[in-house]
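1. 3D, please:
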Amino acid sequence: MEVKLTKIIVTLFLIFLTQTLAWAQETPPVTNFSPQDYKAHNQNWALAQSDDRTMYAANSDGLLAFNGANWRTYPFPDGQIVRTVLCENKAYRYNNPKLTQTQNRIYVGGFGEFGYWTKSNNGNLLYNSLSKNKDLASLATEEIWHIERTPEYIYFQSFSRIYRYDGHNILEIKAPGTIMFMRQVHQRLLVPIIGKGLYELKGQKFQPVVGTEQLSASIIATILPFDDQTLLICTNKNGLFLLKDGLLSPWTIAANGIFKQNLINKALILPNDRGIAIGTIQKGLYILDKQGQIKFHIHKSIGLQNNTVLAMTVDRHGDLWLGLDQGLDLIGLSSPLLTYMAKGNPLGTAYSAALWEGFLYVGTNNGVFKKKWPSTDTFSPVKGLEGQTWKLSVVKGALLCGHNDATYQITKSGIIKLSNVTGGWNLLLLEPRNQPALLLQGSYIGLHTYTYMGDKKWEYGKPIKNIPPIPIKYMARDKEGGLWISHAYKGLYYAKLNAQLDSAVVWKSITTDHGLPTLFNIEIQNIQDTIYIKSGNAFFTPGPSQTLIPSQRFAKAAQPFKIRPGTGDDWFTIFNNKVLLHRALKEPIPFDISLVGDYETIIPIDKKRYLFCLNEGFAFFEGQDSPSEGFNTLQTRITRITNLDSLNRHYPLDQKSTLPQWARSIRIGFALPVYGRNIQYQYRLLGLTDGWSDWSSLSMAEYTNLAAGEYRFEIRNNINHMVSRFDFEIAAHWYETVWGKLFFVALGFLLLLGLLWLQERRLQRNRIKLLLQKEKELEDQQKESERKFIELRNENLQKELKNKSQKLSNIAINVVRKNEILEEIRDELQEVKKDLGQQLPNLHYQKLLHSIERNVAGKEDWVLFEENFNEVHDEFFQRLRQRYPSISPSELRLAACLRMNLSTKEMAPALGISIRGVEIKRYRLRKKLALDPDINLVQYMMDI
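-> The predicted structure is shown next:
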């Protein structure tokens, strides 16, 4: 009965202890890497870190590599699960020169396969199999689950075989049973064998370890060096044992009962005396101190992705990595912070906190919560203070609360409403001489006072007169007693109170004319007895007569930041994703946290400890500095250079490497192997630009259309601002070389000469063309002038011809008239002769008649007619004589009359013949000219 009761009590105690520890919510920060982050299988079986700080995980999809910025998966040749990984580091001191490699290796194992990866000069990993083509028949059914390193050998272990590699040969060693994970501890290679206990491998033989016989019924998960002479043996279900000098005993600690209830899977000793980490199958991670007390229990409810721990390792910075059944987690053991994390966080966004009477009070958007401090208790709400809380402050031993609804004093028994002043953002304590202490409160509705009544009691006073009821978010008092006040949204003011501290005698608005970049969101902080006013990204300090002087201490930085005071000489700079604690004569302590935007609050708990208000709870700084191994000398590494035109083409990462001539668009990948922190980068490419890029969390830079030549890529980070450099050259195309350029210069010169020659030819052609055009124009003008002259001359000739024709006609008419008159006279004379007879003497008669006949056919008339006729008819007679040399003068006269188109009646008197004679002459002329009867004689003469 007593035994049963004892078991019940122990069980209840363990349950209580487990539940209590489950609420140990202030833990190191946890960073989750989900399968969606690394894009591989959820299960991770082993972890290791190389000398260059790259993290490797044995994943069900292959070997995972993480450089702090990018994940890559390297599958096994046949796609097997990678079960184990070991990085060959410089920290090993080898006795066997065969194992000393000039290039570090990443050893891996899986089903029927083991070997190693090495890094090529372009950043990729290349796999080399050690088991392939080896006469290892047993390996066909074996799976390598663990790799162990000793100074002489590397051991690849399955559950029934061990394959020993000496750098050249592989030796197979068969175990006397099923092996769990072998370990080298205290220079001894210890091999747990299920059902047989613990053995030591010496050479190729297994020898039982004295004192471990009772472990034959237990499954040994791992073996750790507890101290120089003692081994810590962790079993799956039977708890923890200590082995010293051949004596085995349970480790008598309270937590041992927990490990008998939960399956231990992995365990390791943490560096820097941080204790022991134990990973379980169902309850997540336990961290014990050296005395075996549980410091932290980290599980799914407070940050882990999964409670099944498959692998563990500690990185170079002292942080703990967990390979889980669902993802990878990083426990920030090196972080100086403890964070409050709980599933279904009841707090919400924290805006203020205070430590009072042994309790921690946290003011949030959901109200005020409290818990005993320090303790693993849960937070409980303070009744009556539900809703937005802005300020918790301990003043004169009293805890005051500035709430959205009113202002309260919190007591052990409840709350006391001090006033209906809403939105108490801040408090400023004044202790005037010979007067009770006074509190100034900035609120939604101006500035108010509270009077200290003694015995930790405060009473509301009144609003300060002559100060408008504006929302006052920040305020500070200078050495002359003046108040600097900032509006919650827009505005900066200066006020001076009277001696009674109940009215403002000076109220002055400070404008942008005083040098402020902006009046929006102005902050006022008092750091080391100096007031700093932040406007935009600039800081100012008050000067004489309310002037503002730019601060030399907080000059404009590359990244915007805010400042907050600490205790003593401590102060903080607050960036978007980190906070720096500055302490006298020490390097700043970085905290990778993001405070609540626009309400960045840091609460001093005591002289060294601080509480940071976060969007989901809070973080707590216990006052210790970071571990000695920092990141001050760690540089950003260039991880890959890729051709943007072909992303599977990578270039060597050797310094002074030469990229091919077609690599004109490249992507440069880089990473700082620091994990669990918010890292940002700045970079520039000298040879292209001298200016730094903006800060960015992207881990690559892209450049396009680069010219051939030498470049230097520089990269720096926000952790230590160290600058890494990578020099490279882009080879030139043949046409970009000196000879190519000379060729193009010569070709250009020849082309220029050719162009000049062509231009000259073109100009010459144009000149000739213009000359010809001018000549043509002149010729046309000349022709036009000649034409006009000819027309004028022809016109004159026509007129002259007309005149001559008229004259010729007149002559012909005159001749005809004269002949007609003479003929009439002749006829009259003949009639007179007939009538007078002899009365008219014959002598006179014949003389008159002969004179008349001579004038009728006179040569003078014909000569005059012929001259005028030739002028008018262009040598008509000459042409007619040339054609018909036998033509007679009388026939010429007839031809002339015909050309003048005279009628027969007109021709008879002109020719001095009768009409019948004219007809006869026409006939004879036609005959002499041999004209056809159908040819018109007149027309023929006109055509000659």
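
2. contacts, neighbours, all on C-alpha from now
-> Fine.

3. Please give me every residue in contact with the closest residue to residue 350 other than its chain neighbours.
-> Distance criterion Cα to Cα, 6 or more residues apart in numbering; nearest residue to residue 350, sequence neighbours excluded, is residue 364 at 4.2 Å. Residues in contact with residue 364 (Cα atoms under 8 Å, 6 or more residues apart in numbering) are 347-352, 387-390.

4. tell me which element residue 763 falls in.
-> Residue 763 is part of helix 738-836 when elements are defined by DSSP states H and E.

5. contacts for whatever helix or strand comes next after that helix?
-> Following helix 738-836 in sequence order, the next helix or strand is helix 842-856 (DSSP H and E). Applying Cα under 8 Å, 6+ apart, the contact partners of helix 842-856 are 818-819, 822-823, 825-826, 829, 833, 912.

6. Now the buried members of those.
-> Taking 16 or more other Cα atoms under 10 Å as the criterion, what is buried in the contacts of helix 842-856 is 818-819, 822-823, 826, 829, 833, 912.

7. Helices along the chain, start to end?
-> Ranges of helices in the chain, per DSSP state H, are 2-22, 35-38, 256-261, 738-836, 842-856, 859-873, 876-883, 889-899, 904-911, 915-929, 937-943.

8. how far is the last one from where the chain is centred?
-> Distance of helix 937-943 from its chain centroid, counting by Cα atoms, centre = their mean, to the nearest Å, is 104 Å.

9. try the longest one
-> How far helix 738-836 lies from its chain's middle: 82 Å, per Cα atoms, centre = their mean.

10. and this one, so I can compare the two:
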Amino acid sequence: MNRLVILCFLLVIFTVNAQQQTRLPLRDYFFETWNTRSGLPHNSINSLAQTQDGYLWVGTWEGLARFNGQEFKLFTRSEITDLPDSGVRALTPTSDGGLLIAGARGGISLYQHRQWDTQPNAQAMVNHVFKSKNEDLWLALENDGVFYRPAKSTQDIPIIQNVSAYRIIEDKQGTIWAATSDGLYKIVNYTATLMTPHHGLPDAPVYTLLITREGRLVIGSERGARVLNGNVFESPHPQLSAESISSLLEDNHGDLWFGTINKGVFRLSVDGIEQLDAKNGLPANRILSLLQDRENSIWVGTNAGVFRLREAPFSSWGKKRGLSSDYVRTVLSHSDGSLWIGGSTGLDRLQNNKITQIKGTKQGSPYSVLSLLEQSQGDIWVGTYTSGVLKVVNNELVPYLNRDNGLGSNEVRSLLFDSKNRLWIGSAMGLTRVNTDGSLDQFTNEKELPSGFILALSEDKRANIWIGTGNGVVVYNTQTDKFKPIQFPKAFSAKYAFGFYIDDKYTWMATDRGLLRYQHSNGHMTILGRELGLPVDKLFQIVPFKDSLWLSSNRGIIEVNYKQVNQLLDSATKGSQTLAFQLYDEGDGMLSAQANGGSTPSATAHSDGTIWFATAKGVSTVKPARLKEATEIPLPTIVESFSVDGKPMLLPVDGDTLVLPPGVTRLSFHYAGLSFIMPQRLNFQTKMKGFNDEWVDRFHIATAEYTNLPAGKYSFAVRSAYPNTDWQQNDKVIHFEIQSHFWQKTSFKLVVFFIFVVVIYSAYRYRLYRYKQVEKELTSRVVKQTQALQEQASAFAYQATHDQLTDLPNRRAFDGWLADNFTDFKARNTPLAIAIMDIDHFKRINDGWSHLIGDQVICEVANILKAHCEGEQEVARWGGEEFTFVFPDMHTVQAQQLCEQLRKEVENKDFSSIAQGLSVTVSFGVSDSDNVDDYDRLLSRADQALYKAKNNGRNRVECIAS
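-> Coordinates of the predicted model:
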């Protein structure tokens, strides 16, 4: 009977659509935990919610926290006006984008449009609050029961009294259900009825409720979970019939999640029931809240912090999941849909998520597997570390060839069956070919090979055999029966060749200096290495998948776009382009970022659309389609703060215009893309309409600053995008207006002009009336007045092009100079170098001392720069703590030397007169105009060099040479 109940429940709850969706086993989720060390105010997570704008909200006993993917912003009684206590018990999003917050002392507040609207307090602690369809506010109170507050009323009307109410919910028919210490109440037309054990309920308190998408009521009680089936409550699973259930969730697959009092989390799906507890990664077994966000991550609130289960790009198999070894060297995709995984202590076959260990030992010890190969008939051949070549026969490893019967070495790192069905064996002592008649041919570094250490073998479409060694690559021509060495250019410094990928035009080689491309038509070689943006030197394996190349390395897995790599390698001006790549590591679900190489295949694409990589901690797999799905999720963009001359401003409501006083010199915007899957990889663009109508790339930088904007109306816009995707239509816009000084207003200018005309006219009339001598005198006065007006105009022009704090030229002056002169320098073929300088850790100076001290530091640094810039060299304040330099008639090297002198001057300067213990350093980014066609690109390269200096430790000069 129990089995029938379970089957019926699963068939009803988990719809056909939900069954068709792919789901991960709990063990394949990527786990992350946040607690007080991460910025939370308290570790007990009473409630979790996500509002329509994309923010995640966390309610704790010590306040409310808002999470944007990278940091928590804390709200306490000081921010939430009139909330009687910082203890937040319940969070409920509203249908119009707001958030209801209920506190431990009965306080209720509504957060909407960035403003707090405090509601009348309830008479006791609010365990839950929500708005019904008719806008009534329902309250579940500790010890006092269930109350409702009619719309547009402040009076709380009791429905159930003298019990502890924990949660209230409304079903599709408008029935209100209340979970209380007495059990489950059904409320119809404001009349409550207690549901009894006669209905299938346990005689125990009910803690939580859920209405599924199918409209079914699920309850969690002190003695198990129940689902309403008709008029009777039934247990969804025997294992859940007696557990103390504290929270419930239905995810996007239709699976049910059950948080318990002391046994962690259970998930019930068509695949059965799974449990996740403190032994398997949870910070604690007491679950207080559950939430699934819009990116389909599961958030678990415990009494030891927030825990997230995320469908990470990568999942891993290791010894805990049945592999013979955690140290995996090779992985092979078989034509029958299985995967073969070889490691330091044996060989395994993975099929249908089940591991089968292949039998076979040498003197009682398992074989250490280095390489794998599938023959055309489906047979598996195995290269080992110390036992030569084996073959799998009836799921058992059987010796085939070793040093005792003709193999050059027992260390076999690569195997290949060529088109003539000859077996090629790459070992540590050369190359062995097993002919179809069983005879052996040996090739060594004494004659045919540049090195006897063979790492990789591959056959191209012309039946040529490509051989990767510890000292370059050689190709065996099957028609001439000769070996032809492929000479790596000395400039590449490449030596080891770990793997091949051969397409119609190129042979791609994974080497110890990057990705090398060999063109079949002319033998021309190019290399994608660190110089072109690759984050590592050494690559092991190349796996093509659709429009990408996946590269394994010691620092993780790198994804690059095949077309963009070719464009970059084909470009004559390689330095003007940037490699777009994604580097995946432990933060993306890998147990170890150290992918293994030196044996083949160490990575492979599988028939189910996954890619597998051998690593130092198991075999890791990624499904690129899942990555693409993640980037198609709508990505909200938020402007989080806006400051004027260092003072925070209240952000305007959408559509409103913020009016700023005259004389504003610095505007700062801090923004975020609300992605919790890959927040650190998001890219941003900003635009200041009214100043520059073009989108400006900010890359990963989440701040934008503007200085000395003239009076007028502006619109600041920001948008975000996932890596390697198009920009979404998610612009966030802030409208503001900078007011004019009275002398800047048109009316004032008209009055001045009118007065001026009147004075001129009067002078003219007076001149006609007086003698010629008086006429000369008046003419002289007019000249003097005209000169005075010109001087005033010059003063205004000076103010518009100079920074008020340092009296240096400002960004406008610098941009104007560069725009006016760049073309002339290019036309004369005269070098021009620029530099961007940034004061290191300037925020620490402002935070540690004060903004006044920060301004003094800026002035002192400006004085140093002015004192050491000579001749036609120009220095300007770029904005904030950034300065720019122009070095006419100089290349990068000369400008770098001058910047190094300036860096030392600042580093050696004694700033103790400004503040005790204060020391200041600066970082420079330098570039020149060689091979640059426009000054924006010149600035971009200098900016990239500055980021390089920052990333390399600051207090240094970095350059991007042409």
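
11. List the TM-score for the superposed pair.
-> The pair, once superposed, lands on a TM-score of 0.60 when counted by TM-score structural alignment, normalised by the length of structure 1; 673 aligned residues with a Cα RMSD of 5.1 Å.

12. Residue 683 of structure 1 - nearest residue in space that isn't next to it in sequence?
-> residue 715 (4.3 Å).

13. got the contact list for that neighbour?
-> Counting by Cα under 8 Å, 6+ apart, residue 715 of structure 1 touches 636, 681-684, 723-725.

14. Can you lay out those residues as TSV showing neighbour count and distance to residue 665 of structure 1?
-> TSV is the format used below for the contacts of residue 715 of structure 1 (neighbours: other Cα atoms under 10 Å; distance: Cα to Cα, whole Å):
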residue	neighbour count	distance to residue 665 of structure 1
636	23	22
681	23	21
682	21	20
683	22	17
684	19	15
723	15	23
724	16	21
725	19	19
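
15. Of the residues you listed, which belong to strands?
-> In strands, judged by DSSP state E, the following of the contacts of residue 715 of structure 1 are found: 681-684, 723-725.

16. Go through those residues and say which is closest to residue 294 of structure 1.
-> Closest approach between these and residue 294 of structure 1, by Cα to Cα: residue 681, at 38.9 Å.

17. any idea how far residue 718 of structure 2 is from residue 109 of structure 2?
-> Residue 109 of structure 2 sits 30 Å away from residue 718 of structure 2, going by Cα to Cα, to the nearest Å.

18. quick one, which of those two is more surrounded?
-> Comparing residue 109 of structure 2 with residue 718 by other Cα atoms under 10 Å, the one with more neighbours is residue 718, at 27 against 21.

19. who's in contact with the aligned partner of residue 132 of structure 2 in structure 1?
-> Applying TM-score structural alignment, one finds that residue 132 of structure 2 aligns to residue 150 in structure 1. Contact analysis of residue 150 of structure 1 by Cα under 8 Å, 6+ apart lists residue 184.

20. now the strands for the stretch 551-700 of structure 1?
-> Counting by DSSP state E, counting those that start in this stretch, the segments of the stretch 551-700 of structure 1 that form strands are 562-565, 571-574, 579-582, 589-591, 602-604, 610-614, 617-621, 637-643, 646-650, 657-659, 666-671, 681-686, 700-703.

21. between those strands, which gets nearest to residue 309 of structure 1?
-> strand 617-621 (25.4 Å).

22. ok, residues contacting the closest one?
-> Contacts for strand 617-621 of structure 1 (Cα under 8 Å, 6+ apart): 26, 336-341, 345, 347-350, 609-613.

23. what do you get for stretch 225-233 of structure 1?
-> Residues from elsewhere that reach stretch 225-233 of structure 1, judged by Cα under 8 Å, 6+ apart: 185-186, 220-224, 240-245, 269.

24. can you do 10 Å?
-> Applying Cα atoms under 10 Å, 6 or more residues apart in numbering, the external contacts of stretch 225-233 of structure 1 come out as 184-186, 198, 212, 215, 220-224, 239-251, 267-269, 276, 290.

25. Which of these fall within strands?
-> Counting by DSSP E, the part of those found in strands is 184-185, 198, 220-224, 240-244, 247-250, 267-269, 276.

26. Quick one, which of these are buried?
-> 184, 198, 220-224, 240-244, 248, 267-269, 276.

27. what's the counterpart of residue 184 of structure 1 in structure 2?
-> By TM-score structural alignment, residue 184 of structure 1 lines up with residue 170.

28. ok, now which ones touch its match?
-> By Cα under 10 Å, 6+ apart, the contact list for residue 170 of structure 2 reads 130-133, 176-178, 186-187, 209-211, 217.

29. Just among those, which is most surrounded?
-> Highest neighbour count within the contacts of residue 170 of structure 2, by other Cα under 10 Å: residue 178, with 30 neighbours.
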